[in-house]
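> Structure, please.
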Amino acid sequence: MVFVPSPTHGAHSATAVEQPPLPVKLVIAGGFGVGKTTAVGAISEIRPLTTEAAITEVAAGVDDLRHTPHKTTTTVAMDFGCLTIDPTLKLYLFGTPGQERFGFMWDDLVQGALGGLVIVDTRRLDDCYAAVDYFEHKSIPFAVALNAFDGEIEHDLDEVRWALDLTEQVPLFVFDARETGSVRDALLAVLDVALTRAERAAAGG
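Sure, this is the predicted structure:
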């Protein structure tokens, strides 16, 4: 009698081919010096790609350094990092430059993004209006994170929501751009609001 092994017999049984994680692009935006580069660096599982340049005397005369006196560099193109959420999902993070003079890069950086995180320094609320307006105009889901410099914020959540004219559908919370767990939770909030909008659109809402 000849023994014919079944497809599932022994150590050489057929196994399902593992699928690579789904790539998802998220954008981290906000004004000059709010913590975008710091956030990408805190969460990225690879060494972040940054395009930092020294702040010259000319740039110092343009950029507001009153609340960031020790800042010596600035992002002139983008920051890039990535994070594997689980075996099925991998985030690719693109940080935008904060100065208006680099705004021409935004359309390229945001193309294909599922959602955005706007980081806000509550001492300089005016600096985040451009980012909020951009995501609203492009109909890109986003969340707003108030970076707690020195562990504090200048205005409470209700005041910031009113000042930025944010709808209740936009998540708004306090976070620490230096803390990995805090940044992860902020990114998960962006994913949640993006998924909610997609489900609403699929349902015809």
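> For the rest of this, base every contact and every neighbour count on C-alpha atoms.
OK.
> How much space separates residue 130 from residue 31?
Look at residue 130 and residue 31: by Cα to Cα, to the nearest Å, they are 8 Å apart.
> Looking at those two, which has the bigger crowd around it?
Counting neighbours by other Cα atoms under 10 Å for residue 130 and for residue 31 shows that residue 31 has the greater number, 24 against 17.
> Identify the residues contacting that one.
When contacts are counted by Cα atoms under 8 Å, 6 or more residues apart in numbering, residue 31 touches 97, 98, 99, 119, 120, 127, 128, 131.
> Narrow these to those in strands?
119, 120 (DSSP state E).
> okay, the contacts of residue 31 in a markdown table with distance to residue 170 next?
Formatted as a markdown table, the contacts of residue 31 follow (distance: Cα to Cα, whole Å):
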| residue | distance to residue 170 |
| --- | --- |
| 97 | 22 |
| 98 | 21 |
| 99 | 24 |
| 119 | 13 |
| 120 | 14 |
| 127 | 18 |
| 128 | 15 |
| 131 | 14 |
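> Next one: residue 93 from residue 84, what distance?
11 Å.
> one step back: of the contacts of residue 31, which is the most crowded?
residue 120 (30 neighbours).
> and the gap between it and residue 151?
When residue 120 is compared with residue 151 (using Cα to Cα), they lie 14 Å apart.
> same deal with residue 178?
Applying Cα to Cα, the value for residue 178 to residue 151 is 11 Å.
> Neighbour count: those two, which is higher?
Between residue 178 and residue 151, residue 178 has the larger neighbour count (other Cα under 10 Å), namely 19 against 9.
> If you count contacts, what does the host helix or strand of residue 192 end up packed against?
Element membership for residue 192 (DSSP states H and E) is helix 180-202. Helices and strands touching helix 180-202, by 3 or more Cα pairs under 8 Å, 6 or more residues apart in numbering; DSSP states H and E, are helix 36-43, strand 115-120, strand 142-147, strand 172-175.
> Show residues contacting the shortest one.
Counting by Cα under 8 Å, 6+ apart, strand 172-175 makes contact with 143, 144, 145, 146, 147, 148, 157, 161, 182, 183, 186, all of which sit outside it.
> one more time with 10 Å, if that's ok
118-120, 142-149, 151-153, 156-158, 160-161, 166, 181-186, 189 (Cα atoms under 10 Å, 6 or more residues apart in numbering).
> okay, the angle between the strand ranked longest in the chain and helix 180-202?
In the chain, with assignment by DSSP E, the single longest strand is strand 73-86. Interaxial angle, strand 73-86 versus helix 180-202 (axes from the mean of the first three to the mean of the last three Cα atoms, to 10 degrees): 70 degrees.
> Second chain to compare with the first, below:
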Amino acid sequence: MKADTPGTVAVGDDEFQQPPLPVKMVIAGGFGVGKTTTVASISEIEPLTTEASITTVAAGVDDLSHTPEKTTTTVAMDFGCITIDPTLKLYLFGTPGQERFGFMWDDIVEGALGGLVIVDTRRLDDCYAAVDYFEHRDIPFAVALNAFDGKVEYGLDEVRWALDVSDHVPVTVFDARERGSVRDTLLVVLELALARVEEAEARAATEL
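Predicted coordinates:
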């Protein structure tokens, strides 16, 4: 019998490729913070988006002062995927940022192992709802400050204090347009989520 390699099962003299383990991750945050861009930057497939044009009516509801060039908005969700290695594949679901589409969150988040809350430091208030959502449902998440124009308005400690997130919640800076930056940020969430799974399995084993 051959020794197993990652992603394969050895049976006799034959090896069979196992499909990678699917892991669902949610990309959340306020309107125009870069969720769609994040999914598009990293996805190995053509991302599925549900973008609609911003009408004059919507422009009166959504704050476009910091994103004047934005002409579309996500009205349902974004979807993409990325294979981390032969054993693991991330399925990314981006939430709509507007409060009026909040009724869709429960369906989008169901089954997710972790979440990434993207923050525009020019308008921190927009991400409070996403932070509260993950905290109240005890879903592991990280906070990522999107470096618009290559900079952020506040430091990591200032943002952590303003959002009042626990010390175990990672807070980092990334660029939603850069594939490598997005990858590194998603790996932070993945490590956090997998650690939570391992802890749960260890507790279950001790209770047997």
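> returning to what we had before: now list whatever residues contact both of residue 93 and residue 84 of structure 1.
Here residue 93 of structure 1 and residue 84 share the contacting residues 24, 44, scored by Cα under 10 Å, 6+ apart.
> neighbour-wise, which of those two wins?
Between residue 93 of structure 1 and residue 84, counted using other Cα under 10 Å, residue 93 has the larger neighbour count: 25 against 16.
> Surely that one is within a helix?
No: assignment of residue 93 of structure 1 by DSSP: H, G, I helix; E, B strand; the rest coil gives strand, placing it outside any helix.
> Contact partners for it?
Counting by Cα under 10 Å, 6+ apart, the residues that residue 93 of structure 1 touches are 24-28, 39-40, 43-44, 48, 78-83, 113, 116, 187.
> Now the longest strand of structure 1 on structure 2. Mean distance?
By mean Cα distance after the TM-score superposition for structure 1, the fitted strand 73-86 of structure 1 averages 0.3 Å away from its aligned residues in structure 2.
> center of structure 1 - which residue?
residue 28 (3.3 Å; Cα atoms, centre = their mean).
> give the contact list for that one.
35-37, 39-40, 78-80, 93-97, 110, 115-119, 131, 142-143, 187.
> Compute the inter-axis angle for the helix holding residue 192 of structure 1 and strand 142-147.
Going by the same axes, to 10 degrees, helix 180-202 of structure 1 makes 160 degrees with strand 142-147.
> mind listing what's buried in helix 180-202 of structure 1?
180, 182-184, 186-187, 189-194, 197 (16 or more other Cα atoms under 10 Å).
> quick one: contacts of that helix?
With Cα under 10 Å, 6+ apart as the contact definition, helix 180-202 of structure 1 has outside contacts at 24, 26-28, 38-44, 83, 85, 91, 93, 114-119, 140-145, 169-177, 203-205.
> Need the buried ones from those selected in PyMOL.
Listed next is the PyMOL selection for buried residues among those, using 16+ other Cα under 10 Å:
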select buried, resi 24+26+27+28+38+39+40+41+42+43+44+83+91+93+114+115+116+117+118+119+140+141+142+143+144+145+171+172+174+175+176+177
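> Wait, residue 46 of structure 1 touches residue 81, no?
Yes: between residue 46 of structure 1 and residue 81 there is a contact under Cα atoms under 10 Å: 6.4 Å.
> of the two, who's got more company?
Ranked by neighbour count (other Cα under 10 Å), residue 46 of structure 1 and residue 81 place residue 81 first, with 22 against 11.
> what's near enough to touch the closest residue to residue 74 of structure 2 other than its chain neighbours?
Using Cα to Cα, 6 or more residues apart in numbering and skipping the chain neighbours, the partner closest in space to residue 74 of structure 2 is residue 51 (4.5 Å). By Cα under 10 Å, 6+ apart, the residues touching residue 51 of structure 2 are 36, 71, 72, 73, 74, 75, 76, 77, 78, 96.
> can you put the helices and strands packed on helix 180-202 of structure 1 in JSON lines and add distance to residue 16 of structure 1?
Compiled in JSON lines, these are given as follows (distance: least, Cα to Cα, whole Å):
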{"stretch": "helix 36-43", "distance to residue 16 of structure 1": "31"}
{"stretch": "strand 115-120", "distance to residue 16 of structure 1": "32"}
{"stretch": "strand 142-147", "distance to residue 16 of structure 1": "36"}
{"stretch": "strand 172-175", "distance to residue 16 of structure 1": "40"}
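> Can you give me the distance of residue 94 of structure 1 to residue 27 of structure 1?
Distance from residue 94 of structure 1 to residue 27 of structure 1, by Cα to Cα: 5 Å.
> Mutual contacts of these two, please.
36, 79, 80, 109, 110, 113, 116.
> What is the nearest of the residues you listed to residue 16 of structure 1?
Using Cα to Cα, residue 113 comes nearest to residue 16 of structure 1 of those, at 30.2 Å.
> Please verify my assumption that that closest one contacts residue 95.
No: at 11.7 Å, residue 113 of structure 1 and residue 95 do not qualify as touching, with contact defined as Cα under 10 Å.
> neighbours of the closest residue to residue 87 of structure 2 other than its chain neighbours, just the number please.
Leaving out its chain neighbours, the residue that sits closest to residue 87 of structure 2 by Cα to Cα, 6+ apart is residue 20, at 4.2 Å. Neighbour count for residue 20 of structure 2, taken as other Cα under 10 Å: 17.
> One more: residue 163 of structure 2?
Count around residue 163 of structure 2 with other Cα under 10 Å applied: 16.
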